[in-house]
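Undergrad: sequence? don't have it. structure:
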């Protein structure tokens, strides 16, 4: 079994920590984007309901004329 120097282990630990930091940043950004998307979808759903209600209101107004 080959012997590894202390430099190898330090590099391996550094790479591992770096990977963990980058993964954490990406995961945080994805959570933030998911929250923004949920808000956007909520607005779209509310607008669809408002448009439907507005069509109904205009239909009633046209019937009253």
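TA: Yes, it's here. This structure is a prediction, so every number in the text was calculated from the model and none was measured.

Undergrad: C-alpha only now, for contacts and for neighbours.
TA: Noted.

Undergrad: Can you get me a residue count around residue 24?
TA: Residue 24: 12 surrounding residues under other C-alpha atoms under 10 Å.

Undergrad: Could you report the distance from it to residue 15?
TA: 14 Å (C-alpha to C-alpha, to the nearest Å).

Undergrad: Pasting the second one now:
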């Protein structure tokens, strides 16, 4: 049977304390990193949503610009026809 001296017992207790402290630190750092990654993912999702919405707005704006140009051409054609009729 092996008898533990006071020094070996203190060393084992110190080792157990160091191991527990190190593991607790690793787990805490891991949880904090995961939390920060989740927060960044939320920000990226918001940004991507904003980019998609801006793209849709730009498409809608292009359609409206095309409609305005078409209306302007129609008005110009009607004005030209009216001016021709006045000359006759």
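TA: Noted; the coordinates are in hand. Owing to the predicted nature of the structure, the values given are computational and were not obtained by experimental measurement.

Undergrad: Quick one: residues contacting the equivalent of residue 60 of structure 2 over in structure 1.
TA: Residue pairing (TM-score structural alignment): residue 60 of structure 2 is matched to residue 53 of structure 1. Not one residue lies near residue 53 of structure 1 by C-alpha atoms under 8 Å, 6 or more residues apart in numbering.

Undergrad: which element is residue 53 of structure 1 on?
TA: In this structure, residue 53 of structure 1 sits in helix 6-64 according to DSSP states H and E.

Undergrad: Next one: the spatially most central residue of structure 1 from residue 22 of structure 1, what distance?
TA: For structure 1, the residue nearest the mean C-alpha position is residue 34 (1.9 Å; C-alpha atoms, centre = their mean). Using C-alpha to C-alpha, we find residue 34 of structure 1 at a distance of 18 Å from residue 22 of structure 1.

Undergrad: Matching the residue nearest to the centre of structure 1 against structure 2, which residue comes up?
TA: Using TM-score structural alignment as the criterion, residue 34 of structure 1 maps onto residue 41 of structure 2.

Undergrad: Against residue 22 of structure 2, how distant is that match?
TA: According to C-alpha to C-alpha, residue 41 of structure 2 and residue 22 of structure 2 sit 28 Å apart.

Undergrad: What of residue 35 of structure 2?
TA: For residue 35 of structure 2, the distance to residue 22 of structure 2 - C-alpha to C-alpha - is 20 Å.

Undergrad: Then residue 30 of structure 2?
TA: The value you get for residue 30 of structure 2 to residue 22 of structure 2, if C-alpha to C-alpha is used, is 12 Å.
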